[in-house]
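Visitor: okay, predicted coordinates and the sequence, questions at the end:
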Amino acid sequence: MYADPRRRPVTFSAGDRVYLKVSPWKGVIRIGKCGKLAQRFIGLFSINEILNDQTVVLDLLPELAGIHNTFNMCYLRKCKVDDVTQLVPLKDLKVDLNKKLVEEPIRIVDQKVTRLRKKRIPMVLIEWKHNLGYNLTWET
């Protein structure tokens, strides 16, 4: 009655790359920060085997050796990047002293002037280096 009528079932196949949801593990394992800023998904992991329509076996890293490798599909999110080379390499990222990501601009794509009643605000569209998906932002 309250379910989304346009919901599509998520299907996985062996070899797909997925992210693993870690928020229910708050009492068991803490990955990274705790509280509001904790990671919700970690990964990318590949699916080794599909046991039934709701259970899969993942190929986990050696750091997660204490965790069983069988998961329900509700804890997985499909990776939307088809090509692995499009993923951001972690060694190229720069972090400042406050542990914030330092993003580097590549080029200015476009310029425009936004008009208000008595003001004109110049805006610039910038392409950023390591921001996949939404790499264009308007800056004033």
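Guide: Received the coordinates, thanks. Numbering: from 1, shown residues only.

Visitor: use CA for all of it now, contacts and neighbours both
Guide: OK.

Visitor: just give me the neighbour total for Ile47.
Guide: Counted with other CA atoms under 10 Å, the neighbours of Ile47 add up to 20.

Visitor: how about it, nearest residue that isn't a chain neighbour?
Guide: Nearest-residue entry for Ile47: Leu58, 4.6 Å, with adjacent residues in sequence omitted and distances by CA to CA, 6 or more residues apart in numbering.

Visitor: below is structure B, check it against A:
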Amino acid sequence: MKGVQQFGRWGKLAPRYVGPFRIIKRIGVVSYRLELPASMSSVHDIFHILMLKKHLRDEEQQRVIDASEIEIQDDLTTVEIPICILAKESKNLRNKVIPLVKVQWSRHGA
């Protein structure tokens, strides 16, 4: 279609969802107006509810870290120290046994 912006590739490798956007207004029973960035100005800003996916915030990722407690190396990496092992499990795949270990790292919650 002429003048319609597509979201990346076609087919199997096409992106299923394009970023979290804020809902500005509910229009009708099953449609919503979204706040899209200026780079997507050619995309119509009203979407059917079936095209939207619920965005759940992860509280652990939103945790504010004090910048003074982070030690950054010269190559812009940080050193994570394991605190304790939370769980151990082993998976059996045909003739292999794969050990799985859940570790609690420094500066991260449980």
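Guide: Okay, I see it. Bear in mind the structure is a predicted one, so any value in this text is a computation, not a measurement.

Visitor: which ones are touching the residue mapped onto the residue nearest to Ile47 of the first structure from the second structure?
Guide: Under the alignment defined by TM-score structural alignment, Leu58 of the first structure corresponds to Leu34 in the second structure. Shown in contact with Leu34 of the second structure (CA atoms under 8 Å, 6 or more residues apart in numbering): 21-25, 45-47.

Visitor: change it to 10 Å
Guide: 20-26, 44-47 (CA atoms under 10 Å, 6 or more residues apart in numbering).

Visitor: ok, so of the residues you listed, who is nearest Cys84 of the second structure?
Guide: Comparing the contacts of Leu34 of the second structure against Cys84 of the second structure with CA to CA places Pro20 closest, at 34.5 Å.

Visitor: circling back to that earlier point, just the buried positions in the helix or strand hosting the match of Leu58 of the first structure, please.
Guide: According to DSSP states H and E, Leu34 of the second structure maps onto strand 31-35. Applying a neighbour-count criterion of 16 or more other CA atoms under 10 Å, one finds 31-34 buried in strand 31-35 of the second structure.
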